[in-house]
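Participant: heads up, no residue letters with this:
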């Protein structure tokens, strides 16, 4: 398969790329690095990426984050970057990319455990992850030509434990191979409209 992986140089993306690259053509896309550049906050940039690729059999996104901060001082402006990036960026990958995805192709988006188990100061991220999940459930009923869509919802992954562990006290670290397997299930399997949870 010809797979475009947005965020392929990130913590999760690198592991997913390694798991797929022995069997598939994996094209890494990123804002400033990779085989092709894309800014997922820009619909024009997304369209340009897909036009350059012409067609893909699978599109995976592991890019995007959101605001962590005190709820008492949080305002809408704090949420904007995450909404434009992790939420609308992934939504637009599907809305635009469906016209370039082959028959029977798949989208795999990334949400996260915060949709169900929000961390302290993580209301923004919880909202974004929940919205991504809901979009996947709805879009899975609407896609044509046997196209599929799923979301992988990882917990705190091993390789991010040092960086983000203080935000998630008491969370079990998720082994990277389990996270990678969730993406393999979405891309190489037959599941559709699934929120594939990898929490421990």
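Facilitator: Done, it's in. Bear in mind that the values here come from a model prediction, so they are computed numbers and not experimental data.
Participant: Please count neighbours and contacts with C-alpha atoms only from this point.
Facilitator: Will do.
Participant: And the helix or strand residue 78 falls within, how far out from the chain middle?
Facilitator: Of the helices and strands defined by DSSP states H and E, residue 78 is found in helix 76-82. Relative to its parent chain, helix 76-82 has a centroid offset of 18 Å by C-alpha atoms, centre = their mean, to the nearest Å.
Participant: try this one next to it:
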């Protein structure tokens, strides 16, 4: 990618998103997107929000998502509505981003989605997170073999961030943490590298 490449970053205000913004903005034009902040606003859970985003932004060279909500809680108490939160937000939100976004990517462009370590390392209270993250990894593998025009798609699967231990540490007993700046390197590899169908595991 050239130094003038245009990158659309969804979830730019989050912990990972901020680190990815610092990394990529050193070399690219980064358009930030968030639910309540950023150059543009978009909410995965709102019908038409992603479509409106792409109409406003136009053509880009890379799409990066570090956004998506999940439900954490005991399986015995979990309701279908709670489980559906992760399906509608982190899973279908990112899938929608890829399905619509492919038509706004310049030739050779890339899509980078975010899954997570619990897709392959389940934890208590994490049934929703495991299902969603595993599905994202599966979607990336399948989508990669159909994308035209040299388009690429990858996922980044981080473990718990060092910065997030205060909020999520109790859910991840015995897990090593990684700083957000290290996770951001995987997004750089996805955007600036040449590989597709990869899940970059930052564990």
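Facilitator: Perfect, thanks for sending it. Values in this document were obtained by computation on a predicted structure and should not be read as measured data.
Participant: Report the buried residues of the helix holding residue 78 of structure 1.
Facilitator: 79, 81, 82 (16 or more other C-alpha atoms under 10 Å).
Participant: From what I see, the second one and residue 66 are in contact.
Facilitator: In other words, residue 81 of structure 1. Yes: Residue 81 of structure 1 sits in contact with residue 66 when judged by C-alpha atoms under 8 Å, with a separation of 7.0 Å.
Participant: residues making contact with the longest strand that structure 1 contains?
Facilitator: Counting residues, the longest strand found in structure 1 (DSSP state E) is strand 101-110. Residues external to strand 101-110 of structure 1 that are found in contact with it (C-alpha atoms under 8 Å, 6 or more residues apart in numbering): 55-63, 90, 94, 129, 132, 145-154, 183, 186-187.
Participant: Nearest to residue 115 of structure 1, out of the buried residues of helix 76-82 of structure 1: which one, please.
Facilitator: Using C-alpha to C-alpha, the shortest approach to residue 115 of structure 1 within the buried residues of helix 76-82 of structure 1 belongs to residue 82, at 14.0 Å.
Participant: Give the equivalent position in structure 2 for the closest one.
Facilitator: Under the alignment (TM-score structural alignment), residue 82 of structure 1 pairs with residue 86 of structure 2.
Participant: likewise residue 73 of structure 1?
Facilitator: Using TM-score structural alignment, the equivalent of residue 73 of structure 1 in structure 2 is residue 77.
Participant: now residue 194 of structure 1
Facilitator: Aligned against structure 2 - with TM-score structural alignment as the criterion - residue 194 of structure 1 pairs with residue 198.
Participant: surely that match meets residue 157?
Facilitator: No: the pair residue 198 of structure 2 and residue 157 does not pass the contact test of C-alpha under 8 Å, sitting 10.1 Å apart.
Participant: higher neighbour count, those two?
Facilitator: Ranked by neighbour count (other C-alpha atoms under 10 Å), residue 198 of structure 2 and residue 157 place residue 157 first, with 26 against 17.
Participant: Good, we can wrap up now.
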